[in-house]
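> Show me the folded form of this:
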Amino acid sequence: MTDSEPTADRHQDGMAVRREVLGDVQVDRAVAGTTPFTADLQDLITRYAWGEIWTRPVLDRRSRSMITLTALVAGGHWEELETHVRAAVRNGLSVEEIREVLLQTAIYCSVPSANQAFKIAQEVLTEEGLA
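This is a model prediction of the structure:
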């Protein structure tokens, strides 16, 4: 992306990546829940998080998923962690790799945070038939 790329293109590119990473069900739920009050936030997320950051070429999506899982654990963003555990699987992370990322968070984010993350990841991976 460049600064000269039109906002509509960033939104379109962002929505495509968002759907590829999170899946149609998750994105459709977010879009359906958009209100006039939250519309600007949804647009910002789509254009900047997905259309600017997730489309950059240096890091692959697997790496971005690992970073995102760690950041969500560090911040205690448990609902988002659930979404991004599913995204990590979609991006090709194995159950073992997700476990290793979460083990790493025990050291750098805290054992209680990792404990909660493991609980959430276990639920997601079980729902997905992977654990």
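
> use CA for all of it now, contacts and neighbours both
OK.

> where's the most centrally placed residue in the chain, which helix or strand?
The residue lying closest to the centre of the chain (CA atoms, centre = their mean) is H84, at 3.8 Å. Assigned by DSSP states H and E, H84 belongs to helix 78-90.

> now the other sequence, so there's something to compare against:
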Amino acid sequence: MLDARGRRERGLRVYKKMGWGENAGLKEVDEEVWSLTTDFIFGEIWSRPGLSLRDRELVTLASLIAIGSEGMSVHMRHSHKLGITDKEIKEVILQVMYYVGQPRGFFAMRRLKAEMAERPPARGKKKQR
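Take a look at the predicted model:
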């Protein structure tokens, strides 16, 4: 395990790769929650070997869709920076929808359409590790 400073640095590097800057939106909501999220979730979990950031993002999207979380919008918005296309997000929604229920799937599809309307289509790029 890393020390606190190492976790923070790794968490901030993950944010940068995802196009989140320093995730200032969360920091504005609550600095302690931002610190825990940055240090543990992104500095420890997202930084582990074994899955690429791209794969972790797909797993996260599926999880957020399954629980019907508004947080899926942030991940949809920035997922193209990890090489994920809108078409792939749609496929994740379709895959998850029939396991967790159509209402969650429809909610996710509406979120995807809203995000697509806000930016040019995500084309994807090389996988990031």
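
> returning to what we had before: got a list of what the residue nearest to the centre of structure 1 touches?
L22, S65, T68, L69 (CA atoms under 8 Å, 6 or more residues apart in numbering).

> Which among those count as buried?
L22, S65, T68, L69 (16 or more other CA atoms under 10 Å).

> shouldn't the second one be in contact with A87?
Yes - S65 of structure 1 sits in contact with A87 when judged by CA atoms under 8 Å, with a separation of 7.2 Å.

> Stretch 97-116 of structure 2 corresponds to what range in structure 1?
With TM-score structural alignment applied, stretch 97-116 of structure 2 matches the range 106-125 in structure 1.

> before we move on, what about stretch 47-62 of structure 2?
Against structure 1, stretch 47-62 of structure 2 falls on residues 55-70 (TM-score structural alignment).

> Would you mind finding the longest helix in structure 2?
helix 102-118 (DSSP state H).

> what's the mean distance for that helix versus structure 1?
Aligned to structure 1 and superposed, helix 102-118 of structure 2 gives a mean residue distance of 0.7 Å (mean CA distance after the TM-score superposition for structure 1).

> which residues in structure 1 form strands?
Remark: strands of structure 1 are absent; assignment by DSSP state E.

> where exactly do the helices run in it?
Ranges of helices within structure 1 are 7-22, 24-32, 39-44, 61-75, 78-90, 95-108, 111-127, based on DSSP H.

> Can you point out the buried residues in the third one?
Just to be clear, that refers to helix 39-44 of structure 1. For helix 39-44 of structure 1, using 16+ other CA under 10 Å, the buried residues are D43.

> residues making contact with it?
H11, V31, T34.

> Buried by neighbour count, from the residues you listed: which ones?
Among those, the ones that count as buried (16+ other CA under 10 Å) are H11.

> out of the contacts of helix 39-44 of structure 1, who's nearest L102 of structure 1?
V31 (29.3 Å; CA to CA).

> Could you measure from R19 of structure 1 over to L41 of structure 1?
In this view, R19 of structure 1 and L41 of structure 1 are 17 Å apart by CA to CA, to the nearest Å.

> To clarify, my last question referred to V85 of structure 1.
V85 of structure 1 is 22 Å from L41 of structure 1, by CA to CA.

> on that earlier part again, mind giving me JSON lines with the helices of structure 1 and columns for distance to W50 of structure 1?
Listed next are these as JSON lines, based on distance: least, CA to CA, whole Å:
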{"stretch": "helix 7-22", "distance to W50 of structure 1": "4"}
{"stretch": "helix 24-32", "distance to W50 of structure 1": "12"}
{"stretch": "helix 39-44", "distance to W50 of structure 1": "9"}
{"stretch": "helix 61-75", "distance to W50 of structure 1": "11"}
{"stretch": "helix 78-90", "distance to W50 of structure 1": "13"}
{"stretch": "helix 95-108", "distance to W50 of structure 1": "21"}
{"stretch": "helix 111-127", "distance to W50 of structure 1": "22"}
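
> Thanks a lot, catch you later.
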